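Participant: Here is the input, now give the coordinates:
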Amino acid sequence: MRILFVDDEQMILDGIQRALFDSDWEIDTADSGQKALGLFADEPYDILVSDMRMPGIDGEELLSKIETSYPDTVRIVLSGQADQAAALRSSFISHRWLDKPFDRDALLHILSLIENALESMPSREMRTLICGISSLPSPPRVYAQIQTFIQQRADLEDVAKVISEDAALTTKVLQVTNSALFSRGGETTDVQAAVVRLGVEMVSEFVLFAETYFLATSSPFLNVDKVTKESFVISKMAAEVAETIDESLVSEAKLAGLLSDLGQGALLQAFPDKAQDYLDKIAYANEAEIEQIELEMFGLADAQIGAYLLLMWGFSAEIFNAVLIGRQYERSISSCSTLPIIIHIARHLARGRDIHEEVVSSLCIADKLPEWKEQAERLRA
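Facilitator: Purely as a prediction, here's the structure:
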């Protein structure tokens, strides 16, 4: 794996070289954005790690150019001096934000996770898909509603509620909040806590950038309203199931449920020429059939794409695992974690499908099923 570190402070670059000297990766450095672009022109890198404040071509401009010209490169910010507005803008063109001074073990861990994710991609085309997607589109009406709340100086609870009902906004809000710049209060999976941490002004700026970015990347094949509603039902049912099975997992279950269909939007954006054929084929298919169709058409299932996107964006291994294996009962029930099986149950409830008897008996939830089915039906309606 080839990694390029960019910083105008030579001491920082020397420290990185020392910290990673015994790794198996090819490490190069550049002390300016211009030199970095020259190195990319010679041979592209798998990962770019850049400072934000640099003379000439700064980090934001460099990240943007790399995103456009080399979309299969993973883009990471390593900075300690960027203002909040710059940090927010960078979140739409980078996958991770790491703080200075960097922690060697944390840096090694993150780079190893990314390496594992990239090595799992079956083709360069799929790598371009994974690295090139920063977010998914959201319906414009959601932004209008949030803007109205902000203008009326409504409670942050109201703003958080609107955001929490939208998978794309939830993903980006939590990605930004849990980045090194804002996570000093500890990692959170709660949208209201995230909105409180960011503040009204930051949320307002965030909505402005999100509206511009999400609409620019919208796919004509992606029924955003339909995806949003289905994700919301899965999230609600995941929380209900978690309250019965393991109350400590309610927050993670809501989040994993909301994001469990993340990869399908990515597939539609990446393969517009196959999108209509794909949608026709999966219209009446079950989870196992859908996965087989995706593997045959794209070489990768949407659950894998969604999970790896979340891993790139810094979400926990638990959320990654739940999204990756929560589709089919054979995988979810054999997991050492309870979260995937919760997501499996929630997805079936949300789509009005029967839950496998082995799942019902192993978790002793037969008495809860009628209530859950009624609630899911109400939410779908």
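Participant: contacts and neighbour counts: CA atoms only from here.
Facilitator: Noted.
Participant: Quick one: the helices in the stretch 251-381 of the chain, in order.
Facilitator: Taking DSSP state H, counting those that start in this stretch to define them, one finds helices in the stretch 251-381 of the chain at 262-270, 272-282, 287-298, 302-312, 317-325, 329-333, 339-350, 357-363, 369-380.
Participant: I misspoke; the intended subject was the stretch 51-200 of the chain.
Facilitator: Going by DSSP H, counting those that start in this stretch, the stretch 51-200 of the chain shows helices at 59-69, 84-90, 104-119, 124-132, 140-151, 156-164, 167-177, 191-216.
Participant: what's residue 161 in contact with, if anything?
Facilitator: Taking Cα atoms under 8 Å, 6 or more residues apart in numbering as the criterion, residue 161 is in contact with 191-192.
Participant: sorry, that was for residue 53
Facilitator: When the contact criterion is Cα under 8 Å, 6+ apart, the partners of residue 53 are 59, 79, 81-82.
Participant: how near is it to residue 30?
Facilitator: Residue 53 sits at a distance of 14 Å from residue 30 (criterion: Cα to Cα, to the nearest Å).
Participant: got it, and residue 198?
Facilitator: Applying Cα to Cα, the value for residue 198 to residue 30 is 32 Å.
Participant: Next: residue 274.
Facilitator: From residue 274 over to residue 30 the distance is 40 Å, taken as Cα to Cα.
Participant: of the two, who's got more company?
Facilitator: Comparing residue 274 with residue 30 by other Cα atoms under 10 Å, the one with more neighbours is residue 30, at 20 against 13.
Participant: from the contacts of residue 53, which would you call buried?
Facilitator: Among the contacts of residue 53, those classed as buried by neighbour count (16 or more other Cα atoms under 10 Å) are 59, 79, 82.
Participant: How about the secondary structure of residue 28?
Facilitator: When classified by DSSP: H, G, I helix; E, B strand; the rest coil, residue 28 comes out as strand.
Participant: structure for this one too, so we can compare:
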Amino acid sequence: MKKKILLVDDEEQILKSLKRVFLKSDYEIFIAVDGMSALELLEKEKIDLIITDIRMPEMDGFQLLEAVKRNYPEVIRLVLSGFTDEKKIFQLIQNNLAKMYVRKPWNNDELLKNIHQVFELNHILTSHEMLKTIKYLEELPTFNSIYTKLCNLIDEEVNIREIEELLMKDPAIVASILRLVNSAFLNIKTASLKKAITYIGLTNVKNIALVASISYKSNLNIRLSKINELFSKHSLLTNQICSLIYSKFLFKEIPPDSSCIGLLNEIGRIVLLNNCPKEYEGVIAIAEKDQISLHEIEKGVFGVTHQEISGYLLNWWGLPYNLVEAILFHHVPLKENVINKELASVIHLADYYAAKLLNFPWGEKVNLEVFDFLNIKREVLEERIYKELQRE
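Facilitator: Purely as a prediction, here's the structure:
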């Protein structure tokens, strides 16, 4: 069955140009000249993906996307616009109103490629095997109320004092923030939560709080409890190495919507370990015996891998597309259907070296092509990682 795409723009010439892009594609195209017309069409047709402009009269793109997200959450949302307010664009992606932002003027081939890749990622996250595994799992992690309230405060742009007062109600979140700030890599020594928040920024605080606030009732034996803790340490170390690679080798900041990607990287493993401890203990035993990576065994045992579970959860929670994609494909970062290969490649290397630093007892592999793609010399990166993180 053909995928149905709805194009929304108040300029008819733009709509005509966009329709020509899809003439030879296998998509069924619908058009709307304003937000209200788009919503009326969504009531009649089962649309798979909507592409909208931002600046439109009466109902702008933000209002339209909010309505689509609320009433038709299964519809994939993209923006194609000349809108240039960076702060608003960041909020658009961070709040998951749109999976992707494409600037006008667009490249026809790139636009088609991106749409194809978005559909492919969505297919993986909604596949039969994925849904069967999710249904089999007894309990999925959820957020506590602190995280939800924090998101609201950040959106309201309140002062740091109010955020500090809220976070102080959850010792686990406070401990996680202070642990990151006082780590050897950041080398900022402070016991002040307010100073820590100021230093790492609200986006990092939000993502740290997300991980720390996840409630999970765990009943693991001693060995699996230690492995669970090892996965948590691996997440923190992975995040530190991601930051190191971006700042010291790519000479730029990590994308704001992915600034705590490493902390979220192990969610799938922790879910599988806590829901299926006996099965996962078997996965670990095989990986140790045959010296192969865990995700290779997970696929055979569960039908899905931990990174696919992570991608599903992050998508379900409404986190940005870049982050979901990079974690989902971090073992194959240069795969053709990956849009942001840079981010996926960085998390791939960070994941590998964090495992090495923690002496993971199963075989982890690194894709050597990633070094060339990022223009990084392997020996220089390794020397810097061990120098920066040897005190951890």
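Participant: What value does the TM-score take for this pair?
Facilitator: Counting by TM-score structural alignment, normalised by the length of structure 1, the TM-score of this superposition works out to 0.54. Behind it: 298 aligned residues with a Cα RMSD of 6.0 Å.
Participant: which one among the contacts of residue 53 of structure 1 gets closest to residue 365 of structure 1?
Facilitator: For those, the minimum distance to residue 365 of structure 1 (Cα to Cα) is 48.6 Å, reached by residue 79.
Participant: Just give me the match in structure 2 for the closest one.
Facilitator: Under the alignment (TM-score structural alignment), residue 79 of structure 1 maps onto residue 81 of structure 2.
Participant: gap between that match and residue 148 of structure 2?
Facilitator: According to Cα to Cα, residue 81 of structure 2 stands 30 Å off from residue 148 of structure 2.
Participant: What of residue 20 of structure 2?
Facilitator: Summarising the geometry, the distance separating residue 20 of structure 2 from residue 148 of structure 2, computed by Cα to Cα, is 43 Å.
Participant: who has more neighbours, the two?
Facilitator: Ranked by neighbour count (other Cα under 10 Å), residue 20 of structure 2 and residue 148 place residue 148 first, with 14 against 11.
Participant: That one: helix or strand, and which one exactly?
Facilitator: When secondary structure is defined using DSSP states H and E, the element that contains residue 148 of structure 2 is helix 145-155.
Participant: Excluding its own residues, what touches that helix? List them.
Facilitator: 163, 166-167, 169-170, 202, 206, 209-210, 213.
Participant: Would you mind listing the residues in contact with the most centrally placed residue in structure 1?
Facilitator: When structure 1 is reduced to its mean C-alpha position, the nearest residue by Cα atoms, centre = their mean turns out to be residue 310, at 3.4 Å. Contact partners of residue 310 of structure 1, counting by Cα under 8 Å, 6+ apart, are 319-320.
Participant: distance of it from residue 172 of structure 1?
Facilitator: Taken as Cα to Cα, the spacing of residue 310 of structure 1 relative to residue 172 of structure 1 amounts to 10 Å.
Participant: What's residue 66 of structure 2 aligned with over in structure 1?
Facilitator: Using TM-score structural alignment to pair residues, one finds that residue 66 of structure 2 aligns to residue 64 in structure 1.
Participant: In space, what's closest to its match - neighbours in sequence excluded?
Facilitator: With Cα to Cα, 6 or more residues apart in numbering as the measure, residue 93 is the residue that lies nearest to residue 64 of structure 1, at 6.1 Å, once sequence neighbours are left out.
Participant: Next one: that neighbour from residue 163 of structure 1, what distance?
Facilitator: In terms of Cα to Cα, residue 93 of structure 1 sits 21 Å off from residue 163 of structure 1.
Participant: neighbours around residue 23 of structure 1, how many?
Facilitator: Other residues within reach of residue 23 of structure 1, judged by other Cα under 10 Å, total 10.
Participant: Am I right that it sits in a strand?
Facilitator: No: looking at residue 23 of structure 1 with three-state DSSP, it is coil, so not inside a strand.
Participant: So for residue 287 of structure 1, which of the helices of the stretch 51-200 of structure 1 sits nearest?
Facilitator: Comparing those against residue 287 of structure 1 with Cα to Cα, the closest turns out to be helix 167-177 (20.1 Å).
Participant: Residue 166 of structure 2: what secondary structure?
Facilitator: helix.
Participant: try residue 48 of structure 1
Facilitator: strand.
Participant: looking at it, it is touching residue 72, isn't it?
Facilitator: No: the pair residue 48 of structure 1 and residue 72 does not pass the contact test of Cα atoms under 8 Å, sitting 10.6 Å apart.
Participant: Point out the most buried one among the helices of the stretch 51-200 of structure 1.
Facilitator: Each of the helices of the stretch 51-200 of structure 1 was given a mean neighbour count from mean count of other Cα atoms under 10 Å, and the largest, a mean of 24, is that of helix 167-177.
Participant: Please report how far the aligned partner of residue 7 of structure 2 in structure 1 lies from residue 25 of structure 1.
Facilitator: Using TM-score structural alignment, the partner of residue 7 of structure 2 in structure 1 is residue 5. Noted for residue 5 of structure 1: a distance of 12 Å to residue 25 of structure 1, by Cα to Cα.
Participant: For those two, indicate the residue with more neighbours.
Facilitator: More neighbours sit around residue 5 than around the other of residue 5 of structure 1 and residue 25, counting by other Cα under 10 Å; the figures are 23 against 14.
Participant: Is the more buried one located within a strand, as I assumed?
Facilitator: Yes: according to three-state DSSP, residue 5 of structure 1 belongs to a strand.
Participant: who's in contact with it?
Facilitator: For residue 5 of structure 1, the contacting residues are 13, 27-30, 48-50, taking Cα under 8 Å, 6+ apart as the criterion.
Participant: now do residue 323 of structure 1
Facilitator: Residues 256-257, 259-260, 303-304, 306-307, 340, 343 are the ones in contact with residue 323 of structure 1 under the rule Cα under 8 Å, 6+ apart.
Participant: That one pairs with which position in structure 2?
Facilitator: If you follow residue 323 of structure 1 across to structure 2 using TM-score structural alignment, you land on residue 330.
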